[in-house]
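Enquirer: from the sequence below, what's the structure:
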Amino acid sequence: MWRFPAEAGSNGGGAFVLFYIFCVLLIGLPVLLSETLIGRHGQSSPTLSARKLAVESGASPYWEAVVGIGVVAAFLIVSFYCVVGGWVLYYVWQFLSDLFGSGVTGGAFHGVEIDTIRAFFPDLLANPGLSVGLNLLFLAITGFFVVRGVSGGIEVMAVWLMPLFFVLLVAITIYGAFGGAFGQAMDFLFTFEPEKLTGEVMLAAVGQAFFSLSLGVAGMVTYGSYVGREVNLAGTSTIIAAADTSVALIAGVCIFPIVFAAGLAVDGGPGLMFQTIPVAFQSIPGGTVVGLLFFLMVTVAALTSSVALLEVPTAWAMEKFKASRRTCALGVIVAAGLLGTLAALSFNTMADFHPLGFIPLFEGQGMFDVLDGVTSKLFMPIGAILVCILVGWVADARLVDSENGLDGALHVFWRFLVRWACPVVLAAILFVGLTS
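Expert: I've put the predicted structure just below:
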């Protein structure tokens, strides 16, 4: 909801979108199946699942460090991700306030200057108390579901909140189709212009496919450990990838008609969600209600992601320390809250603090950008490359074959992708990330 439209807008639309779909199929799906395979085979925490697969294949138990990288990455990501979740809550409050203040018929923030609406976001970033408070509030909501466990919290959220998310997404998309510049948006998203498919765009598409499926952060290994033996992992992984990609595409179809109808630029990058979109709602009928529903929808989407991320270090801690879910979850939440506080303050009172400034790659970056960069440019691609090596080269082929749910030509093709194509492409992403 946040990153895909921003990336599509910044990278020329159709060329990026179509190559992104290609990358999901040939890069994302094979790695996704590999991660769920490790988890289902081990039926334990991410690191112990990797250890079990390696030991039963006659390899070193230290291969558990492969997934350990992902556990660390998940913890670091959820620490700064809840800062972004707090931003979403802020806009929910802004639209609620506007609803009670000006009614439902006109555009959002009726009578408010565009520059004032655009200033909401930088003003939020500059306010340390508000930024930290919203971050901790979103983290607390996330922790509520994780503390309740898989069946009592995570499954309840999936059963109730995910359908609500889809209803809101489809409703706003239909609204945009009739009330926005739908044809212009469709042309932008799905017209393939070969000259726009540059090396930079291709790498951006691969990175987005990888990021969107949450690969390299041990999340799918964790959830794979909860999957029963009767489930076909290949079919389940395909459903996950298809659903994820469908939501990304619908998000584009939802957002861009409204942006085009308002005559705004689509290449706003990460600011598209928090500056361009609120301005767009100003000019459309019922913009206050639609804007409120839109950011409620984004809140649900962000919450499901943060819960998935927080579950990873919680599951690891439970296995490592033999403690209760409640104790481990609360410990992770406190640690993530402290780190997230530093990330939130990096936009204001700690803007001059550059924790890794001595490294050229992170020179001049605050805590938020460092956490983002370390995870996306280092941990995620390295973790995924090592997962491919573990499953494709180290693990006993018989163990892998008994878990993956593939046979015939599909199995041969999957093994080729995991052993050769995926590591090469991921290594290219790692190289570009380190040199850009």
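Enquirer: please make it C-alpha for all contacts and neighbour counts, starting now.
Expert: Noted.
Enquirer: after the longest helix anywhere in the chain comes which helix or strand?
Expert: The helix that spans the most residues within the chain, counting by DSSP state H, is helix 64-102. Using DSSP states H and E, the helix or strand that directly follows helix 64-102 along the chain is helix 114-126.
Enquirer: let's see this one next, to set against the first:
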Amino acid sequence: MSKPQNKEGFSSALTIFFATLGSAIGLGNIWKFPYLTGVNGGAAFIIIYLGFVLILGIPLMLAEFYIGRSTGSNPIGAFDKIKDSKWPKANKIFKVSGVFTMITSMFVMFYYSAVAGWVYSYLFKAIKGDFNVLATMNVSDAVNFTKTSFTQTVSDGKVAVFWQFVVLLIVTIVLAKGVQKGIEKVTSTLMPVLLVLIVVCDVRALMLSKAGEGISFLMKPDFSKVSTDMILTAMGLAFFKLAIAMGVLIVFSGYYKKDTNLIGISFKVAISDVVISIMAGLAIFPVVFEFGLNPSEGAGLLFQSIPLSFAKLPMGNILLIAFFLLTAIAATTAMISLSEVPVRFLSQQFNISRKLSVIISTSIMFLIGALTVHPSSIFGGVRIFNKNLFDFFDFTTSNVLIPITGLLTAIFVGYVINKKSFVNEITNEGALAKYKGFVNFVLFSLKVLCPILIILIFISSFK
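Expert: I've put the predicted structure just below:
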């Protein structure tokens, strides 16, 4: 297959790793994965999760890497450039999966940028010392304080929109600088900083008297928790946690070097993602148990339990600043990755400058997000299928678009693409021939295992 010459690209294997990891790391690593691990059997859940990463997550990552690096194009344009197809006319049919990734990346950014704005707001509050008062409150008053603080943050439309604007302004500035000077430089700086901050929080958390309870909750293997629901949860996480079916991996792999070890990158990112999630849990749950709080997930954990727990520790506000800084980093790198999808599409398909593509993309994200996802916004009261627009965007992407896109991608690469073309691309034209057996397993998974598992995920999401 002829390869287009990309003017932009990542400069080294390390920066490729950091950028791709930045696309996988997000708020879910902090407010979802650790909790689901704890309530579903700890290490038992992690083992099952890693199994699904191997048979579902990595094959789909490699399928998107194939589409992206072999064409150097955006998720929609890529299907016009793929030549090694058994049925060339099928490319146009499967092009719809590229359209879905575009819609997904935009829908996610509408509400994700709002949540990231809440994180930035809490980081600012921590820096100002707004949570210091929690140290002298009893638990009941402290709980009421954190609940009120979160309600005010979400319901105050002007403040929420301001922080959403700040978040997207940062994303705009980074993307406007390009791949190497923007995405690469920022992710290569922020990922190590995030790791250092997590280690600092871990060290302090593990010094607490109830650290053992936190570790046990997160890591103690409990195979009695293995059930159909638990397996479906692990399966779903393996599918949703690695930026699959959002267009990010297609776009980023278009910036990879031709000698990049795609299999190596997929494993490194998948394993690092799990490790960071566990480390985040070790920073959170010992502190939560220290003050007799119940472990939770989502906004309740991030914006209520965390401020309450950390503020009661010696030098707790410093730790709280560090924690919300690492959370802001995770949210920012994820948004940079997601926003690059429409930027790449606009610049290639309409032949306009990168800066103009960035401004158009982030402006749309801000305007629609600001007008729809906040309770007090103009369209905040609109409901579709009995869901407000925040929940509608979330439900549509997670339960409909991403599973369908993943299914179409698996079928396209598994059945439509010539096997030789896929094997050559993934093994770097035979330079990585030692992985040929694994590549054959990946193809089997794309043809058989992935479609079955994705259909199960799709059905279970409507239970």
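Enquirer: what's the angle from the longest helix of the first structure to helix 114-126?
Expert: For helix 64-102 of the first structure against helix 114-126, the angle by axes from the mean of the first three to the mean of the last three C-alpha atoms, to 10 degrees is 140 degrees.
Enquirer: next, the buried residues of helix 64-102 of the first structure.
Expert: Using 16 or more other C-alpha atoms under 10 Å as the test for burial, helix 64-102 of the first structure gives 64-92, 94-96, 98-99.
Enquirer: ok now that helix, how far from the chain's centre?
Expert: Relative to the centre of its chain, helix 64-102 of the first structure is centred 10 Å away, using C-alpha atoms, centre = their mean, to the nearest Å.
Enquirer: before we move on, what about stretch 136-154 of the first structure?
Expert: The chain centre lies 17 Å from the centre of stretch 136-154 of the first structure; the measure is C-alpha atoms, centre = their mean.
Enquirer: map residue 372 of the first structure across to the second structure for me.
Expert: Under the alignment (TM-score structural alignment), residue 372 of the first structure pairs with residue 394 in the second structure.
Enquirer: tell me which residues touch that match, please.
Expert: 107-108, 111 (C-alpha atoms under 8 Å, 6 or more residues apart in numbering).
Enquirer: does residue 210 of the second structure touch residue 292 like I think?
Expert: No - the pair residue 210 of the second structure / residue 292 is not scored as a contact, 9.3 Å apart, by C-alpha atoms under 8 Å.
Enquirer: looking at those two now, which is surrounded by more residues?
Expert: residue 210 (18 against 11; other C-alpha atoms under 10 Å).
Enquirer: which residue lines up with that one in the first structure?
Expert: So residue 210 of the second structure corresponds to residue 181, using TM-score structural alignment.
Enquirer: before we move on, what about residue 194 of the second structure?
Expert: Aligned partner of residue 194 of the second structure by TM-score structural alignment: residue 165.
Enquirer: check the gap between residue 374 of the first structure and residue 436 of the first structure for me.
Expert: Distance of residue 374 of the first structure to residue 436 of the first structure, computed by C-alpha to C-alpha, to the nearest Å: 13 Å.
Enquirer: the two: which is more packed in?
Expert: Taking neighbours as other C-alpha under 10 Å, residue 374 of the first structure and residue 436 compare with residue 374 leading, 18 against 6.
Enquirer: how much space between that one and residue 75 of the first structure?
Expert: Residue 374 of the first structure is 12 Å from residue 75 of the first structure, by C-alpha to C-alpha.
Enquirer: what of residue 83 of the first structure?
Expert: For residue 83 of the first structure relative to residue 75 of the first structure (C-alpha to C-alpha), the value is 13 Å.
Enquirer: what does residue 6 of the first structure give?
Expert: 24 Å.
Enquirer: then residue 173 of the first structure?
Expert: 33 Å.
Enquirer: try residue 194 of the first structure
Expert: As for residue 194 of the first structure, its distance to residue 75 of the first structure is 39 Å (criterion: C-alpha to C-alpha).
Enquirer: name the nearest of the contacts of residue 394 of the second structure relative to residue 273 of the second structure.
Expert: Nearest to residue 273 of the second structure among the contacts of residue 394 of the second structure, counting by C-alpha to C-alpha, is residue 108 at 19.8 Å.
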